[in-house]
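S.K.: return a 3D structure for these sequence lines:
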Amino acid sequence: MAMNDGEAATVVTSPCGAPSAAVALFRSLGDPARLAILRRLADGEARVTDLVACVGLAQSTVSAHLSCLRDCGLITSRPQGRATLHALAHPELLDLLASAEQLLAATGEAVDLCPTYGTHPAPAAAEEPAR
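M.R.: Here you go, the predicted model:
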C-alpha cells in the first residue's frame, strides 16, 4: 500500500495481537545471511561482489537476499557505473541491532539454548531404565 507524506500506516495484527509488519520485519532479520549483509552495510555502501566476499555465498543467493531486504524497505540500491551500490535505508536499524545485542548479553545463553529456535537445544531428558 503506497502512502502519502503525513498519512498514517495501517497496522494489521495477527489473531494473537502481534503486528504483522513486526512479524515480517523480524523474519527478514532472522536469516543469518541477511543479518550478515545488514551488518556489512552498517559499515557503508557495498556492491554485490563485496557482499559475496563478506558472507561467502553465491552471487545469486546474495542478490536474492538483497531483493528481500529492498522489498522490506531496509536497504536502498543505486547504480554507479556498471555496478549497483547497496546501503541501509534507515539508520534506526542500527539502533535495533544494538538493542538486540544488549538483550542477548542480558539473557546470556538462554536464547541460544531455546529448544525451538536456539542453535544449541537443551539435551533431551535421560530415559529411565526399563524394569
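
S.K.: only C-alpha atoms from now on, for both contacts and neighbour counts.
M.R.: Fine.

S.K.: for this protein, what spans make up the strands?
M.R.: 75-80, 83-88 (DSSP state E).

S.K.: among the ones you listed, which is the most enclosed?
M.R.: Using mean count of other Cα atoms under 10 Å, the stretch among the strands of the chain with the greatest mean number of neighbours is strand 83-88 (a mean of 19).

S.K.: off-centre distance for the longest helix along the chain?
M.R.: Using DSSP state H to define each element, the chain has its longest helix at helix 92-107. In this view, helix 92-107 has its centroid 12 Å away from the chain centroid, taken as Cα atoms, centre = their mean, to the nearest Å.

S.K.: got the buried residues for it?
M.R.: Within helix 92-107, the residues that qualify as buried are residue 93, counting by 16 or more other Cα atoms under 10 Å.

S.K.: what are the contacting residues of that helix?
M.R.: 42, 74, 111 (Cα atoms under 8 Å, 6 or more residues apart in numbering).

S.K.: quick one more, to check against the first:
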Amino acid sequence: MSMIDSGVAATARTELAAAGALFRSLGDPIRLAIVRLLADGERRVVDLTTELGLAQSTASSHLACLRGCGLVVGRPEGRQMFYALARPELLDLLRAAETLLAATGEAVALCPNYGAAASDVTAAEGRVCDE
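M.R.: Just a heads-up that it's a prediction; the model follows:
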C-alpha cells in the first residue's frame, strides 16, 4: 500500500470511528428502549425505571452513556432532571433501522456475532457502555 493509500485508509477509519461509536451506543437493548421512550417526550429516571422495570442505577448508567455520546440531554427542574433526545435526527435513524430490520427478517436476530444469542452473553457479562 502506498503512502497515499494508507493516508486515505487512515482518514476513512477516523471518519468511521464516530459512526462506530454511535452504533455501539445504540447497540444495547436497554438504551434503545430508553431512546424509544424519550422519542415520545421527556422522562425522569423514575419514569424510566417504572416503565422499563429497571433499577435506578441501571437507568442512570445507560442515560450517562447516552448523554456522553451526545444523544440525550438533561433539563433540571427543581430537584429533578428531565431527559430528552438531543437530536431529532435520531428518530430518522431509528425509523431507517426498523425498515432495514423488516427487510432482513430474522437474519440480524440470528447473526452469530450480534444476534439474540450473542446479546445473552453480553447481558450475562454485565456490560453497560462499551467505550
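
S.K.: closest to residue 53 of structure 1 out of the strands of structure 1?
M.R.: For residue 53 of structure 1, the closest of those is strand 83-88, at 14.6 Å, according to Cα to Cα.

S.K.: what stretch of structure 2 does the closest one fall on?
M.R.: Mapping strand 83-88 of structure 1 onto structure 2 (TM-score structural alignment) gives residues 80-85.

S.K.: coming back round to it: mind putting the strands of structure 1 into a markdown table with distance to residue 62 of structure 1?
M.R.: Putting the strands of structure 1 into a markdown table (distance: least, Cα to Cα, whole Å) gives the following:
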| stretch | distance to residue 62 of structure 1 |
| --- | --- |
| strand 75-80 | 13 |
| strand 83-88 | 12 |
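
S.K.: so stretch 37-45 of structure 2 matches what in structure 1?
M.R.: Taking TM-score structural alignment, stretch 37-45 of structure 2 hits residues 40-48 over in structure 1.

S.K.: residues making contact with that stretch?
M.R.: 51, 54, 59, 62, 63, 83, 84, 85, 86, 87, 88, 94.

S.K.: one more time with 7 Å
M.R.: 59, 63, 83, 84, 85, 86, 87, 88 (Cα atoms under 7 Å, 6 or more residues apart in numbering).

S.K.: can you count the residues close to the second one?
M.R.: Spelled out, that is residue 63 of structure 1. 16 (other Cα atoms under 10 Å).

S.K.: what does it correspond to in structure 2?
M.R.: By TM-score structural alignment, residue 63 of structure 1 lines up with residue 60.

S.K.: roughly how far does the residue lying closest to its match once chain neighbours are set aside sit from residue 51 of structure 2?
M.R.: Closest residue to residue 60 of structure 2 apart from its sequence neighbours, by Cα to Cα, 6 or more residues apart in numbering: residue 45 at 6.7 Å. Separation of residue 45 of structure 2 from residue 51 of structure 2 (Cα to Cα, to the nearest Å) stands at 10 Å.
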